[in-house]
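S.K.: heads up, no residue letters with this:
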């Protein structure tokens, strides 16, 4: 019994142990093995706070995690796609840049000048430039040798980060988009944010050369090169990167500075500097450099030849940019503002536009209109005479012509050998590319044609003192009505000398002489003197019924001045290719074959001097000078002429309306003679008068008495009356016969 109790309680050492878990923390008994010492980290204050919170966070976190899970998955997917796509895009871009760069020439200078057309530089008689035509390229300049002011002005204006980017400027593009959007334009409309390298790529048309067979014109080709679509911008960026890979920054800038269009046909800064300032781009000062760089924004709008003040205002903006970016000190900036750029004499004058256009049209096409070379033409042009001509034209129209008048005028100044010294083709004296009335307008010549009638008489042996009857005259014209010319005054003057008849511009006398000399002789002399137009066949030939140009008429009068030899008006003296020492074409003078004898020419000159001294051309008198000339007014006053000469120059003046409306109150002896006098007064201001090459025949001796003259006039009147009566009888007889025939045959 006691044994059971002992096993049951487990107090006896000899009994079995109870099958129970050993107590971890007994109150007594055998010693327990020491437990491992553990270091317990003190929870952070934040965590402790969370533990102290009564809000159950676990479920919220799980809920947020479930919500964000799709977004996290999408983000990871996009990232995986983006970096892979970026890698592929970078490889494609690198391949495209590598390909484009492989197509670029090794020598960047090949890209400096690839114009489809050449240029023509026109020099005056003194060798000074006065006009340019075609795509003007002044010669290669480099970014390293050009004026530092111009170099800095271009960079400051167009791309201040040029030396820091790799051809494309993300900051510049972002800034341009922001400006465009703020201005209410499309993101790619207006400011493009293009770097200089991108602009160079555009100037190179992304490497696409001009092909005449593929494009309607160069204008269409260039318009396509300037397109601003998104795809075009992407190709432009690739080409720009290729340029940066292939060339240095200075080489890219050199290409840009040589190819940029800067107005007035100037391609590149050297051509523009020569065009506007008459100096090399290596020599320009800060103000000139700023004006040139300002042209890049809008070449035609800011061209100083179009509006000098607007060009200066734009230049001031560029100067401020240069000052802000440290290219100019405050002192240099102030000096440039106080001393703005001024144009060269040739650029400021803008003279000779009509003359230059005429030379370009009349010269060989391969070297003028369609040249692929750079051509230099020395001409007969005189800038001083041109200025005098323009001033005279403007003065007369301002002071003598009503403001609403549509009348036009043209002037040609020529030497006796046909060398044209000045030309104005319309009231807009400085026009270029406009209708040139001096060479393109075919107009009736009126009485300005009469010297060729009297020239025929002088050539056939008559003298200035020979007489002609000025009386009523009617001629039967086969197939037409009778021709009865009348004088401007509606009076007849009886027996007059040939000199008096020309001085008073008597029409009946001129027709009588023409008929007596033979129309064919008159027509031949006019043709040989250079009037190439079809001349009238009837008796109206003598009164200038035919048409001609002012240039032809002035050239014909030059033939009278030089002693009777024909001249071919010319302006081109010498043509050469740029860089070549030997000229391709030379012109020694325009004098051709003799038309009338020297004696006949001198007699005719004397007669024409009386026109100015005491006849219809009195307004053309020039104090101290001998002047010869002739007025001309056509039927209905549609054209008015005065052509005259001193011993040195022939000047032709024409006035009329382009639509052939009559002039109001204008005759050849009026405004045209006044313009002539104003022109010559300026031309001869510093010249010594020289006598005209003429012979004074002395006073005319009356051939008959006044009584005999009256008797002849009365006899002529009776003859005309008899002729009229005979014609009336013939008409009555014809009427009777016609009536008889109608009665017999019933009018069939």
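M.R.: Nice, thanks for sending it over. The model shown is predicted, which means the values in this text are computed figures rather than measured ones. Numbers count the residues shown, from 1 in each chain.
S.K.: all contacts plus neighbour counts: C-alpha atoms, from now on.
M.R.: OK.
S.K.: okay but residue 108 is in contact with residue 253, surely?
M.R.: No - with contact defined as C-alpha atoms under 8 Å, residue 108 does not reach residue 253; the gap is 10.6 Å.
S.K.: which residue ranges of the stretch 101-250 of the chain form strands?
M.R.: Secondary structure of the stretch 101-250 of the chain (DSSP state E, counting those that start in this stretch): strands located at 119-123, 129-134, 136-137.
S.K.: need those in JSON lines with distance to residue 401 and mean neighbour count, can you?
M.R.: JSON lines is the format used below for those (distance: least, C-alpha to C-alpha, whole Å; neighbours: other C-alpha atoms under 10 Å):
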{"stretch": "strand 119-123", "distance to residue 401": "34", "mean neighbour count": "25"}
{"stretch": "strand 129-134", "distance to residue 401": "30", "mean neighbour count": "21"}
{"stretch": "strand 136-137", "distance to residue 401": "39", "mean neighbour count": "26"}
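S.K.: count of neighbours near residue 535?
M.R.: By the criterion of other C-alpha atoms under 10 Å, residue 535 has 18 neighbours.
S.K.: for the stretch 451-600 of the chain, just list every one of the helices.
M.R.: Under the criterion DSSP state H, counting those that start in this stretch, the stretch 451-600 of the chain contains helices at 498-503, 507-517, 519-528, 550-561, 598-614.
S.K.: deepest of these, which one?
M.R.: Counting by mean count of other C-alpha atoms under 10 Å, helix 550-561 has the highest mean neighbour count of these, with a mean of 29.
S.K.: what packs against it?
M.R.: strand 408-415, strand 565-567, helix 598-614, strand 639-645, strand 649-656 (3 or more C-alpha pairs under 8 Å, 6 or more residues apart in numbering; DSSP states H and E).
S.K.: return the distance of it from the chain's centre.
M.R.: 30 Å (C-alpha atoms, centre = their mean, to the nearest Å).
S.K.: re the thing from before, okay if I get the helices and strands packed on helix 550-561 as JSON lines plus distance to residue 371?
M.R.: Written out in JSON lines, the entries for those read as follows (distance: least, C-alpha to C-alpha, whole Å):
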{"stretch": "strand 408-415", "distance to residue 371": "27"}
{"stretch": "strand 565-567", "distance to residue 371": "28"}
{"stretch": "helix 598-614", "distance to residue 371": "42"}
{"stretch": "strand 639-645", "distance to residue 371": "36"}
{"stretch": "strand 649-656", "distance to residue 371": "32"}
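S.K.: next, the one to line up against it:
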């Protein structure tokens, strides 16, 4: 019988591995504990295990804050989502309205007028200058870098709006005591471009009171406007490339001096394309963007250069220029080109704008080039003569003004100064706009009428007390300036001494209507009064009209329309759209009569009231003029080459003190013509010297006539009765001898 288990071991397998040490056992236990802990943590996490909630007041507060925190999160996230959807929709709607880039490059409200002098050099600009559309990759790299460094250093990295820039601008504005949106705007170049585009709203005259109101609305800085601007900027970033946006900006930005866009500004200030700008020049243009009018180098070059130095510092700091390049640019600041620096002919340019044909003007947005008659040498001479006489002979406190016009015999205006202050534009032009009494400067038209009717310069007229009854006014008795009388005198002496009574008598003999017609035909556009005092120059005229009328006398008696435009061409076209506007017109008086009048006017300068205008090396002719109570003083005259007129007076018609036409105006004319004729060969005046009447010699019975005397025609005795002489000549002309 067998035993059933007693004395046997447990029925287990033999240990496969040797028994570990105690140290190993401890490590295993620790490892097992960590694993268990990890499993427990994961299990707790899966179950969403939470720490026990706090009890009491602290627990209540925690639960309340937790609730509101979750609520705020839910509301904020939903609002943000809705706002993002709305913003996306607005950006999308704006996106589809944006036109192609090429349609946005020229945004001027006006066209431009570029004026060239007779040497084909630019001397003036008017309207909104536009040098033509240029792309950002076509301008100087220095200009692009200068604009980005100055206006938007993060231009290539943002999406149209820079929150960092806006926050910085608000902080600066508040620190400087302004409103958050006043002063610095923090706008990116894209936002500035959106503003230049007026958010896509074009000017419509039917919707706005004026263009200035439209521009004011475009520049509004309210919070709502800023939001619209941001939406438009984001849409632009989505639609256009960075290069496109920069191109629009560089073409539309105003840079002072009437120049819109980088190309126009480069040509305006430096007479070179924008692609050729040096760092100093590029920095100057970029510096204009903050305040284009006040910083324009044509207004204040030093201030513009100081601003450019700041821009160069920014370019150096941002790595666009090396230290050596920046130092060289600062040491050689940009300066104006010769054309921009001269700034001459402002009055002349203003007058040209007034004479442009109606179908060509800046409002049409056409860009035109105008070739003019301006002679820069003569213009400089006119300005220098004005300055010289006023500095030497007029007290500084005087408010007296003066004007000068110089032209050729055919009416081509070579120079114009409309006031004492030269080098200005857009101001009152006394040469072309002021209508003033002409005084004795009108008398040549009286004598021109008499000569045309057959009178001789050697005919006589009696200077004596003289009165007329004027219907409705009573008796009128003119007086001479000298307050005395000279008795019988030739027409030559009457004109050279500027006698009033002989002038009135000759005018009445010839007929006031004929005198008025001759003056009007010669170019006096204002109404010539129909009174006996017309002979004394009580009618008004501009200096330009008077100078043009005297040019008609010089050219042989034909009328003259003063002109300044030789040709007008639409920019880019080869054929002129308009040719010469003005010149010689129809004959007013016979050439012989004109040549005799030139002879009489030469005597005024060589022997009469115009002696101070006498030139040292050539013949000159002209006439002085002083209006009632010495409110106006004139000298208008000519040489064989040029006609010039000078007016002097006060804008408010205050009488001049001790100034007549034969005084300061004659001296200005003399100084002017000496400068004008420097280097020009003297030429004789185109005048005819009439034969003086021969005196008859009474013969005695013992004196037999000589054979030669018997062959001569008997001379008629000189008639001292001017009225009878005039009537006789007219009757002989009508019925014959």
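M.R.: Looks like it arrived, so ask away. It should be emphasised that the depicted structure is a prediction, and the values quoted were computed from it without experimental measurement.
S.K.: on that earlier part again, residue 108 and residue 253 of the first structure: who's more crowded?
M.R.: Legend: neighbour count by other C-alpha under 10 Å for residue 108 of the first structure and residue 253, higher for residue 253 (22 against 16).
S.K.: how about that one, what's its match in the second structure?
M.R.: Residue 253 of the first structure maps onto residue 246 of the second structure when the alignment is built from TM-score structural alignment.
S.K.: contacts only, for its match.
M.R.: Residue 246 of the second structure makes contacts with 136, 189-190, as judged by C-alpha atoms under 8 Å, 6 or more residues apart in numbering.
S.K.: any idea which of the residues you listed is closest to residue 440 of the second structure?
M.R.: Out of these, the one with the shortest distance to residue 440 of the second structure is residue 136. That distance is 63.2 Å, counting by C-alpha to C-alpha.
S.K.: for residue 512 of the second structure, which non-adjacent residue is spatially closest?
M.R.: By the measure of C-alpha to C-alpha, 6 or more residues apart in numbering, the closest residue to residue 512 of the second structure outside its immediate chain neighbours is residue 530, 6.5 Å from it.
S.K.: so what's the one you found up against?
M.R.: Applying C-alpha under 8 Å, 6+ apart, the residues near residue 530 of the second structure are 512-513, 516.
S.K.: keep only these that stay in contact in the first structure.
M.R.: Retained in the first structure: residue 512, out of the contacts of residue 530 of the second structure (criterion both residues aligned by TM-score structural alignment, their matches' C-alpha atoms under 8 Å).
S.K.: export the contacts of residue 530 of the second structure to a markdown table and tack on distance to residue 481 of the second structure?
M.R.: Formatted as a markdown table, the entries for the contacts of residue 530 of the second structure read as follows, by distance: C-alpha to C-alpha, whole Å:
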| residue | distance to residue 481 of the second structure |
| --- | --- |
| 512 | 22 |
| 513 | 25 |
| 516 | 23 |
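S.K.: quick check, nearest of the contacts of residue 530 of the second structure to residue 627 of the second structure?
M.R.: Scanning the contacts of residue 530 of the second structure for proximity to residue 627 of the second structure, where the rule is C-alpha to C-alpha, the winner is residue 516, at 18.0 Å.
S.K.: matching the closest one against the first structure, which residue comes up?
M.R.: Under the alignment (TM-score structural alignment), residue 516 of the second structure pairs with residue 523 in the first structure.
S.K.: OK, contacts around the counterpart of residue 343 of the first structure in the second structure?
M.R.: Using TM-score structural alignment, the partner of residue 343 of the first structure in the second structure is residue 336. With C-alpha under 8 Å, 6+ apart as the criterion, the residues that contact residue 336 of the second structure are 269-270, 297-298.
S.K.: cutoff 10 Å now
M.R.: 266, 268-271, 281, 297-298, 301, 342 (C-alpha atoms under 10 Å, 6 or more residues apart in numbering).
S.K.: just residue 63 of the second structure next, same as before
M.R.: Taking C-alpha under 10 Å, 6+ apart as the criterion, residue 63 of the second structure is in contact with 53-54, 57, 69.
S.K.: ok, residue 382 of the first structure next?
M.R.: Contact analysis of residue 382 of the first structure by C-alpha under 10 Å, 6+ apart lists 123-126, 128, 130, 351-352, 413, 420-423.
S.K.: three-state assignment of residue 423 of the first structure?
M.R.: Of the three states, residue 423 of the first structure takes strand according to DSSP: H, G, I helix; E, B strand; the rest coil.
S.K.: how many residues are close by it?
M.R.: The local packing count at residue 423 of the first structure equals 32, with neighbours defined by other C-alpha under 10 Å.
S.K.: so for the residue mapped onto it from the second structure, what's the nearest residue that isn't a sequence neighbour?
M.R.: Structural alignment places residue 423 of the first structure opposite residue 416 in the second structure (criterion: TM-score structural alignment). Closest residue to residue 416 of the second structure apart from its sequence neighbours, by C-alpha to C-alpha, 6+ apart: residue 405 at 4.7 Å.
S.K.: residue 533 of the second structure and residue 624 of the second structure: what is the separation?
M.R.: Using C-alpha to C-alpha, to the nearest Å, one gets 17 Å for the distance from residue 533 of the second structure to residue 624 of the second structure.
S.K.: looking at these two, which is more packed in?
M.R.: Taking other C-alpha under 10 Å, residue 533 of the second structure and residue 624 do not tie; residue 624 has more neighbours (32 against 18).
S.K.: residues in contact with that one?
M.R.: The contact partners of residue 624 of the second structure, taken as C-alpha under 10 Å, 6+ apart, are 438-443, 496-498, 604-605, 608-611, 613, 633-637, 646, 660-663, 665-666.
S.K.: now it, what's its secondary structure?
M.R.: Of the three states, residue 624 of the second structure takes strand according to three-state DSSP.
S.K.: aligned partner of it in the first structure?
M.R.: When the structures are aligned by TM-score structural alignment, the residue of the first structure matched to residue 624 of the second structure is residue 631.
S.K.: confirm that residue 305 of the first structure sits in a helix.
M.R.: No - the assignment for residue 305 of the first structure, made by three-state DSSP, is coil rather than a helix.
S.K.: shared neighbours of residue 108 and residue 253 of the first structure, anything?
M.R.: Residues touching both residue 108 of the first structure and residue 253 (C-alpha under 10 Å, 6+ apart): residue 247.
S.K.: quick one: the residue nearest to residue 416 of the second structure from residue 520 of the second structure, how far?
M.R.: When distance is defined by C-alpha to C-alpha, residue 405 of the second structure is 19 Å away from residue 520 of the second structure.
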